[in-house]
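below is the sequence, then the predicted model.
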Amino acid sequence: MLLYGRNPVIEALQGGRVSELLLARGVEDAFAEQVQSLAREAGVRVRWSPRIELDQLAGTTQHQGVLAEVEDLAWATVDDILDRAEARGEALLIVLLDGVTDPRNFGAIIRSAEVLGAHGVVVEERRSAPLSPVVAKTAAGATAHLPVAQTKNLPRLIDALKKEGVWIYGAAGEAAQDVSRTDFSGRAALVIGAEGEGMRRLVREKCDVLVSIPVRGEIQSLNASVAAGILLYEATRSRGKKT
């Protein structure tokens, strides 16, 4: 898989996942020196190419002058996420995505989840963007640190999590419960639905609590990745108060 973007490429080099590095001719800055040094340490071949070649390979001009050939991103399992929380001695905080198919939203949610201390992200197999270079670039390296798993049936997974004592919080714009006044202590799963449609009816019905983000503008809804970031922040803030 070809990965592009400066932060994702640095993360991949540091993680030992790069087999070849391509730099655009004319990239003569501190970044170029840094990635060449990392490549030398990892024994990775560096190839200089015309920028137009990188444009064609990446399918975009937004590659920031660097491409890396890396192993394909691999899906984790839900058990990997549960084990991660247990190994850290922390109450589970997991993000469940119901129909988020835009790769940039998907990547941004992964990034927020990693930065704000979630233990993993889970998507439904048939209702999600794939783990692609666009997702990896938008996640800015977070895919190297945070387990991202698939499930065949999200409602069934929610039932299984509830049996394990996980409280399910669904994001719904019309919900009466203000997210900033919600207690997220204990094992928690945050459910984010698709933009426009929100959560499916069955998923919504399985949530223990529906929470909303207060809005004051004329537009009454937020981008899915922005909403996820706010919910994650409020969840970690609430847990901080408890500790």
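Noted; the coordinates are in hand. Values in this document were obtained by computation on a predicted structure and should not be read as measured data.

every contact and neighbour count from this point should use C-alpha atoms.
Fine.

in the protein, which spans are helices?
Using DSSP state H, the helices found in the chain span residues 6-14, 30-42, 51-58, 78-88, 103-115, 133-139, 154-163, 201-206, 224-242.

dump those helices into CSV; add distance to Val148 as well.
Formatted as CSV, those follow (distance: least, CA to CA, whole Å):
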stretch, distance to Val148
helix 6-14, 16
helix 30-42, 26
helix 51-58, 23
helix 78-88, 8
helix 103-115, 8
helix 133-139, 11
helix 154-163, 14
helix 201-206, 20
helix 224-242, 15
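
figure out which of the ones you listed is closest to Gly170.
Nearest to Gly170, of all the helices of the chain, is helix 201-206, at 6.7 Å by CA to CA.

could you list every helix and strand in contact with that closest one?
Contacts defined by 3 or more CA pairs under 8 Å, 6 or more residues apart in numbering; DSSP states H and E place helix 201-206 against helix 154-163.

quick check: buried residues in the helix it packs on?
154-155, 157-158, 161-162 (16 or more other CA atoms under 10 Å).

which one of those is nearest Glu53?
Comparing the buried residues of helix 154-163 against Glu53 with CA to CA places Leu154 closest, at 41.0 Å.

pretty sure the closest one is touching Glu124, no?
Yes: the criterion here is CA atoms under 8 Å, and Leu154 meets it with Glu124 at 5.7 Å.

what is the burial count for Trp26?
Careful, residue 26 is Gly and not Trp. Using other CA atoms under 10 Å, Gly26 has 12 other residues around it.

likewise for Val121?
Residues lying near Val121 (other CA under 10 Å) number 27.

so it touches Thr151, yeah?
No: using CA under 8 Å, Val121 is not in contact with Thr151, being 10.6 Å away.

next one for the comparison:
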Amino acid sequence: MSYIYGRNPVLEALRSNREVQKIYIAHGAHGSHIREIYKLAKRNRIPISNASHKKIQQMVGDVIHQGVVALISPVEIKSMDNLLHQLPNFPQPLTLVIADRIQDPHNLGAIIRSSKALGASGLVISLRDSTPITDTVIKASAGAALKFPIFKAKNLAQAVDLLKENNVWIYGASLESEVVLWEMDFKRNCAIVVGSEGKGIRPIIQKKCDQLFHIPLSGQVESLNASVATGIILAEALRQR
């Protein structure tokens, strides 16, 4: 079991039929979200305890917890074998997001939130080079990480090869490419590789991409945050479909 915090993440946990063992609500916390948490917890017979802000802070640390903490079952991270088995069952054409070396939990959480909101089929993360799915990731995703399919790859380069063998096109976001985002064809099964803001996609992964592209920028900014870039790319993919 693990703690999650924040009003939206706790509500998402209650709505997703995830096992919630107990909820802690700070004295004086109120509002529509709090009322909904009480309602759903009562419906599902989940105990709620009122606690001081100090006690809640002792549970989750010095974070913006919004006066709500829940003890839940861990987020299920599925294997690449599971993903390959599920490929035929995803709505077609599918769009996967592959996160290469995303180590900031807030960034990864925002990527998950954008991916779920913009119709992506799932997220693939590296077991070694990415941040794990922590309570911070869940909070940054506004609870989306509790319901969005996430898959782990022991070796991301091999995972890309496996997807290509299963007729999934691999697209990579790269500032060095001359191809513009809206010139890409997202009306086919594809996986979009997004690298960290500082380092981008690793060369070994870039070489395996079927096509690289860039997001055109105007002004003095040379690059985008990985989660912002993911949102822009997925919005274009959704527009085309």
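Ah, there it is. From a predicted model like this one, the values you see are computed outputs, not experimental measurements.

which residues touch the residue nearest the centre of the second structure?
Residue closest to the average C-alpha location in the second structure (CA atoms, centre = their mean): Ile112, at 1.9 Å. By CA atoms under 8 Å, 6 or more residues apart in numbering, Ile112 of the second structure lies in contact with 123, 141, 144-145, 148.

which of these are buried?
The buried subset of the contacts of Ile112 of the second structure - by 16+ other CA under 10 Å - is 123, 141, 144-145, 148.

circling back: quick check: neighbours shared by Leu154 and Glu124 of the first structure?
Contacts common to Leu154 of the first structure and Glu124, judged by CA under 8 Å, 6+ apart, are Asp98.

counterpart of stretch 162-181 of the second structure in the first structure, which residues?
Using TM-score structural alignment, stretch 162-181 of the second structure lines up with residues 160-179 of the first structure.

pull the distance from the matching stretch to the chain's centre.
Distance of stretch 160-179 of the first structure from its chain centroid, counting by CA atoms, centre = their mean, to the nearest Å, is 19 Å.

mind putting the buried ones among the contacts of Ile112 of the second structure into JSON lines with distance to Ser2 of the second structure?
Formatted as JSON lines, these follow (distance: CA to CA, whole Å):
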{"residue": "Leu123", "distance to Ser2 of the second structure": "21"}
{"residue": "Ser141", "distance to Ser2 of the second structure": "16"}
{"residue": "Ala144", "distance to Ser2 of the second structure": "16"}
{"residue": "Ala145", "distance to Ser2 of the second structure": "14"}
{"residue": "Phe148", "distance to Ser2 of the second structure": "18"}
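
farthest pair within those?
Leu123 and Ser141 (12.8 Å).

re the thing from before, out of the helices of the first structure, which gets nearest to Pro214 of the first structure?
If we rank those by CA to CA, the stretch that ends up nearest is helix 224-242, at 10.8 Å.

list the buried ones in that closest one?
Using 16+ other CA under 10 Å as the test for burial, helix 224-242 of the first structure gives 224-225, 227-229, 231-238.

with distance to Leu210 of the first structure added, can I get those in JSON lines?
Listed next are these as JSON lines, based on distance: CA to CA, whole Å:
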{"residue": "Ala224", "distance to Leu210 of the first structure": "15"}
{"residue": "Ser225", "distance to Leu210 of the first structure": "17"}
{"residue": "Ala227", "distance to Leu210 of the first structure": "13"}
{"residue": "Ala228", "distance to Leu210 of the first structure": "14"}
{"residue": "Gly229", "distance to Leu210 of the first structure": "16"}
{"residue": "Leu231", "distance to Leu210 of the first structure": "12"}
{"residue": "Leu232", "distance to Leu210 of the first structure": "15"}
{"residue": "Tyr233", "distance to Leu210 of the first structure": "17"}
{"residue": "Glu234", "distance to Leu210 of the first structure": "14"}
{"residue": "Ala235", "distance to Leu210 of the first structure": "14"}
{"residue": "Thr236", "distance to Leu210 of the first structure": "17"}
{"residue": "Arg237", "distance to Leu210 of the first structure": "18"}
{"residue": "Ser238", "distance to Leu210 of the first structure": "16"}
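
how many residues are close by the corresponding residue of the second structure for Arg201 of the first structure?
Residue pairing (TM-score structural alignment): Arg201 of the first structure is matched to Pro203 of the second structure. Using other CA under 10 Å, Pro203 of the second structure has 9 neighbouring residues.

same check on Leu14 of the second structure?
22.

which residues does it contact?
20, 37, 40-41.

try it again with 10 Å
Leu14 of the second structure makes contact with 8, 20, 36-37, 40-41, 43-44, 46, 70, 72, 146, according to CA atoms under 10 Å, 6 or more residues apart in numbering.

and these, which two are the farthest apart?
Arg43 and Leu146 (19.7 Å).

quick one: which of these two has more around it?
Per other CA under 10 Å, whichever of Arg43 of the second structure and Leu146 has more neighbours is Leu146, with 25 against 10.

quick check, the more buried one in contact with Glu12.
Yes: applying CA atoms under 10 Å as the test, Leu146 of the second structure and Glu12 come out as touching, 7.1 Å apart.

joint contacts of these two?
Arg18.

and Gly217 of the first structure, what pairs with it in the second structure?
Mapped onto the second structure by TM-score structural alignment, Gly217 of the first structure lines up with Gly219.

identify the contacts common to Leu123 and Ser141 of the second structure.
With CA under 10 Å, 6+ apart as the test, Leu123 of the second structure and Ser141 both reach 111-112, 115-116, 148.

what is the nearest of those to Lys55 of the second structure?
Ile112 (29.5 Å).

alignment lookup: the closest one to the first structure.
Here Ile112 of the second structure is matched to Ile110 in the first structure, going by TM-score structural alignment.
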